[in-house]
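A.B. asks: curious how this folds, go ahead:
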Amino acid sequence: MQLKLGISTCPNDTFIYESLLCGLENSPFEWKVTFADVQTLNEMVLRGELDVAKISAQVYPQIAETYRCLGCGGAIGYGCGPLLLSSASDSFNPNLPTTLPGANTTAALLFKFWYAHQFKNTPKLEYALFNEVYQGLLGQSIPQGVTIHEHRFTWKRDGLHLLQDLGAYWEQETGSPIPLGIAVAKKELGDATIESVELEIRRSLQIARQRQNPVTPFIVKKAQIDDDEVIKSHIAMFVNDFSENVGEAGWRALDNLWRLSHC
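C.D. replies: Take a look at the predicted model:
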């Protein structure tokens, strides 16, 4: 059976899914993969264009009728949330626009969650691809923005200013881990096929976790940053036991987020 899969080029996704894409032994699936930024993947799933995908957790209520949230393959954890950064200031300015990495991203929702608790007015928002947000901050064409993925590890080195760790704020207010991303599969595939997909994702992840060196040429080629130590840090932060089994705490965190997305 051929299935259309969508994942990002970020090291946590390529780490989890590499063995699956290379072909697992006795696999019933042939994978046609699309690599894209998370906002693009969100939009593709909203249009029903992918059979299986890694997407922003916050978009799930919009697709719950047609997609099933999988119990593995996502990104949930502690201390791994998006960062609100500034190119030149140590304090947030609500009068300036804030650039977010896509309207449907969990990062956007976490920013709005924080902003609503700090200010009474509506935030001024702009949107760009996640790597464009970071480049804009570096070039000072973007005064303040929310960064995700590998750039969580390079902002200090690059002279940017941390205004708020949005993940830390979520943990403080909710007491739950940060539900960044989830894997989903089309319900029309049927329960048996979806369970086989989950099994493949778990097998792929288990193979990756058993490697002595987590970084492979495949992961490096897809990454936005050519730095093995940053890639290792990225994988260590975003790939954990929640990636293999969402578990009770993970589902509780997702429920908190999905309720917030309806507000």
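A.B. asks: from here on, contacts and neighbour counts on C-alpha atoms
C.D. replies: Noted.
A.B. asks: can you give me the strands for the stretch 101-250 of the chain?
C.D. replies: Using DSSP state E, counting those that start in this stretch, the strands of the stretch 101-250 of the chain run over 125-127, 144-147, 161-165, 178-186.
A.B. asks: how about the longest one: buried residues?
C.D. replies: Put plainly, it is strand 178-186. Neighbour counts over strand 178-186 (16 or more other C-alpha atoms under 10 Å) mark I178, P179, L180, G181, I182, A183, V184, A185, K186 as buried.
A.B. asks: so the third one touches A75, yeah?
C.D. replies: This means L180. Yes: applying C-alpha atoms under 8 Å as the test, L180 and A75 come out as touching, 5.5 Å apart.
A.B. asks: need the longest helix for the protein.
C.D. replies: In the chain, with assignment by DSSP state H, the single longest helix is helix 191-210.
A.B. asks: next up, for comparison:
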Amino acid sequence: MNIAFSPCPNDTFVFHAWVHGLIPGAPNLDVTYADIDITNGLAASGNGPEALKISYAALPWVLSEYALLPCGGALGRGCGPLVLTKNSAADAQEPSVLSGRSVAVPSERSTAYLLFRLWAAQNVPGGVGNIVVMPFHEIMPAVRDGAIDAGLVIHEARFTYPTYGLSMLTDLGNWWESDTGLPIPLGAIVARRSLDLQAIAGWTRASVEYAWAHPEASREYVLSHAQEMSHEVAQAHIGLYVNEFTADLGDDGYAAVAALLGRAAQEGLVPEVDLALLR
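C.D. replies: Just a heads-up that it's a prediction; the model follows:
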């Protein structure tokens, strides 16, 4: 079976067992490792792989062809995207510093971007200025060097931004959780509706459970794809993004997805979604 997911530690940790033939009855996987912005495009192209990891923000464009699986993805608490500036910590506490300013984002079809736009609509007087899309690993250097006024960062940047001399303006995860009481929907696992979705979900969940039962088994595989990330940072990454929602979205998970996409549709950021297609 063809599948595409990112080389990030949470994805390689989750799928290690299935990729290595450790899930009884599961088909062999032919894996494409790609940044989520690329997998979003693959899903929307109409000829993407049979299963893939995409941003929840990309779901409205692909739900007719792909179904959301109830497991394998990334939702959570305390793991939201950050908005960073080069200002001092004291100055960086005021959202008004972004009024009319340039902001770098990793994608315009990402949960991070939707959360940023929803937060800015409530908190930035007059709105932000220019939005610049750039690879996420280039964002912090660009803010540090003054090429951009602020940056929206994800993943391991949560742990490394102080080394660039940057300050956190806001934690969008904290904002979302306090505003909604719900976890943050980040990455979704989807599969073509023409396939046996129950079986794919079962194999995915079994791979998650194997990863938890044998946490050291995936270490070499995870680090080989972790872009020179240290073992400690990789483990922190996994600890944030692989949790109970990875095993089962549950009612809170589905409510979080519906809230995100519903609010984003009201702001004109995504097409309206038939919520019945989420389950």
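A.B. asks: the inter-axis angle of the longest helix of structure 1 versus strand 178-186?
C.D. replies: Angle of helix 191-210 of structure 1 versus strand 178-186, following axes from the mean of the first three to the mean of the last three C-alpha atoms, to 10 degrees, is 130 degrees.
A.B. asks: rewinding a little: what's the closest of the strands of the stretch 101-250 of structure 1 to Q2 of structure 1?
C.D. replies: Smallest distance to Q2 of structure 1 across these (C-alpha to C-alpha): 13.4 Å, for strand 178-186.
A.B. asks: what sits up against that closest one?
C.D. replies: 50-58, 66-81, 106-107, 167, 170-171, 194, 250, 253-254, 257 (C-alpha atoms under 8 Å, 6 or more residues apart in numbering).
A.B. asks: I'd like the distance between the residue nearest the centre of structure 1 and D165 of structure 1.
C.D. replies: Closest residue to the average C-alpha location of structure 1: G181 at 4.2 Å, with C-alpha atoms, centre = their mean. As defined by C-alpha to C-alpha, to the nearest Å, G181 of structure 1 lies at a distance of 17 Å from D165 of structure 1.
A.B. asks: just give me the match in structure 1 for A150 of structure 2.
C.D. replies: Correspondence of A150 of structure 2 to structure 1, assessed by TM-score structural alignment: Q144.
A.B. asks: now its match: how far from N121 of structure 1?
C.D. replies: Taken as C-alpha to C-alpha, the span from Q144 of structure 1 to N121 of structure 1 is 17 Å.
A.B. asks: okay, these two: which has more neighbours?
C.D. replies: Counted by other C-alpha atoms under 10 Å, Q144 of structure 1 and N121 do not tie: Q144 has more neighbours, with 30 against 9.
A.B. asks: now that one: closest residue in space, sequence neighbours ignored.
C.D. replies: If you skip the residues right next to it in sequence, Q144 of structure 1 has S86 as its closest partner in space, 4.2 Å away by C-alpha to C-alpha, 6 or more residues apart in numbering.
A.B. asks: thinking again about what came up before, thought the match of A150 of structure 2 was touching N95?
C.D. replies: No: at 10.9 Å, Q144 of structure 1 does not count as touching N95 under the criterion of C-alpha under 8 Å.
A.B. asks: what does Y221 of structure 2 correspond to in structure 1?
C.D. replies: Residue pairing (TM-score structural alignment): Y221 of structure 2 is matched to F218 of structure 1.
A.B. asks: pretty sure L118 of structure 2 contacts G262?
C.D. replies: No: using C-alpha under 8 Å, L118 of structure 2 makes no contact with G262, being 11.2 Å away.
A.B. asks: counterpart of D251 of structure 2 in structure 1?
C.D. replies: Under the alignment (TM-score structural alignment), D251 of structure 2 maps onto E248 of structure 1.
A.B. asks: should've said N174 of structure 2
C.D. replies: Here N174 of structure 2 is matched to A168 in structure 1, going by TM-score structural alignment.
A.B. asks: picking that back up, quick one: distance of the longest helix of structure 1 to the chain centre.
C.D. replies: Remark: helix 191-210 of structure 1 is offset 19 Å from the chain centroid, using C-alpha atoms, centre = their mean, to the nearest Å.
A.B. asks: before we move on, back to that, burial count for the match of D251 of structure 2?
C.D. replies: Neighbour count for E248 of structure 1, taken as other C-alpha under 10 Å: 10.
A.B. asks: relative to K186 of structure 1, how far out is it?
C.D. replies: Counting by C-alpha to C-alpha, the gap from E248 of structure 1 to K186 of structure 1 is 23 Å.
A.B. asks: same check, this time on K32 of structure 1
C.D. replies: When K32 of structure 1 is compared with K186 of structure 1 (using C-alpha to C-alpha), they lie 15 Å apart.
A.B. asks: hang on, the earlier thing: residues touching the residue nearest to Q144 of structure 1, list them.
C.D. replies: F92, L137, P143, Q144, G145, L160, H161, L162, L163.
A.B. asks: got a winner among the residues you listed for most neighbours?
C.D. replies: Using other C-alpha under 10 Å as the neighbour test, these are led by Q144, with 30 neighbours.
A.B. asks: residues near N26 of structure 1, how many?
C.D. replies: If you count neighbours by other C-alpha under 10 Å, N26 of structure 1 ends up with 6.
A.B. asks: that one sits in which helix or strand?
C.D. replies: Using DSSP states H and E, N26 of structure 1 sits in no helix or strand.
A.B. asks: which residue in structure 1 aligns with S99 of structure 2?
C.D. replies: S99 of structure 2 maps onto P94 in structure 1, by TM-score structural alignment.
A.B. asks: so who does that match touch?
C.D. replies: Neighbour list for P94 of structure 1: P123, K124 [criterion: C-alpha under 8 Å, 6+ apart].
A.B. asks: so how far is S87 of structure 1 from it?
C.D. replies: 15 Å.
A.B. asks: can you show me the helices along structure 2?
C.D. replies: Counting by DSSP H, the helices of structure 2 are 9-19, 36-45, 111-123, 136-144, 157-160, 172-180, 197-213, 219-224, 231-241, 244-247, 250-266.
A.B. asks: most tightly surrounded among those?
C.D. replies: Comparing these by mean neighbour count (mean count of other C-alpha atoms under 10 Å), helix 9-19 comes out on top with a mean of 24.
A.B. asks: out of everything not next to it in sequence, what's closest to the match of N174 of structure 2?
C.D. replies: Excluding the flanking residues, the one nearest A168 of structure 1 by C-alpha to C-alpha, 6+ apart is G79, at 6.3 Å.
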